[in-house]
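S.K.: what follows is a protein structure lacking sequence information:
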């Protein structure tokens, strides 16, 4: 039996290394967490602070600090929700959209390069397997059941 934990550790390290090295855009260093926040703000329609924090499984205090640093970098803006001023809606600035798009392009280039070492059948098998794994993880009582994405 193969050591499953080792397989996942290696894959996580390789993705971590990629994210550490890919997320420098226009002189701004973007952390892995910040790149996830930008991605989710871009993906969701007028999300609240709480929605993004829950999606990413980050406690609200840590999340607030990350958002503040993204605001200082002029990548994200917060506006009170019209129906409830206590709720803060997050959106990307023009610079934030550019950074999110650039990171997305870099990730797609990397993934396309990785998949170029596989034939179509292998590529489809890997993608289908990752979808199956994500689905099974969402149903697990020990992991990530409430995470979206």
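M.R.: Now that the structure is in, tell me what you want to look at. Just so it is clear, the model here is predicted, and its values are computed rather than measured.

S.K.: please make it C-alpha for all contacts and neighbour counts, starting now.
M.R.: Fine.

S.K.: what residues sit buried inside whatever helix or strand residue 86 lives in?
M.R.: Using DSSP states H and E, residue 86 falls within strand 84-92. For strand 84-92, burial by neighbour count (16 or more other C-alpha atoms under 10 Å) applies to 87, 88, 89, 90, 91, 92.

S.K.: adding another structure so you can compare the two:
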């Protein structure tokens, strides 16, 4: 058995538990509480001027009904706008409002602050080890998703 298997497993379980907790409870921002899914959608839009709804659904792997509910909530909060594509009226385009762009900047700033404070006590080699671990987790996720897509 690996040297730190038990400890790593315990901390990964805590991480998953906290992620689920914060997705349900929300994370406090100047505009109120936002779920992790809200944040992911705002970040997906913040990186680009506008994006098609189905692209975000595919990128994030969110159920269409859940996505629609979240989009309606984000529209009511005036963070996003939904418009029809000029080329294809069936396609819905999402973009951030000015208020949404402010929230996106706040999210990005808060993320940087948290990561920098966490990494502040890490050596260069420790940072590399964390990055290597995260890359391997991502590769495992991609491999798992590929296997699921191939299963009939």
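M.R.: Nice, thanks for sending it over. Every value quoted in this text rests on a predicted model; they were computed, and no experiment measured them.

S.K.: could I get the TM-score for this pair?
M.R.: Here the TM-score for the pair of chains, by TM-score structural alignment, normalised by the length of structure 1, is 0.83; 145 aligned residues with a C-alpha RMSD of 2.6 Å.

S.K.: circling back to that earlier point, what residues in structure 2 pair up with the strand holding residue 86 of structure 1?
M.R.: Aligned by TM-score structural alignment, strand 84-92 of structure 1 corresponds to residues 88-96 of structure 2.

S.K.: most centrally placed residue in structure 1?
M.R.: Centroid-nearest residue in structure 1: residue 36, 2.7 Å away (criterion: C-alpha atoms, centre = their mean).

S.K.: that one corresponds to which position in structure 2?
M.R.: Match for residue 36 of structure 1 (TM-score structural alignment): residue 40.

S.K.: check residue 70 of structure 1 too.
M.R.: Per TM-score structural alignment, residue 70 of structure 1 is aligned with residue 74.

S.K.: residue contacts, residue 97 of structure 1?
M.R.: By C-alpha atoms under 8 Å, 6 or more residues apart in numbering, the residues touching residue 97 of structure 1 are 42, 75.

S.K.: select the longest helix from structure 1.
M.R.: helix 94-115 (DSSP state H).

S.K.: what's the counterpart of residue 107 of structure 1 in structure 2?
M.R.: Using TM-score structural alignment, residue 107 of structure 1 sits opposite residue 111 in structure 2.

S.K.: neighbours of its match, just the number please.
M.R.: 12 (other C-alpha atoms under 10 Å).

S.K.: which of the three states applies to residue 143 of structure 1?
M.R.: coil (DSSP: H, G, I helix; E, B strand; the rest coil).
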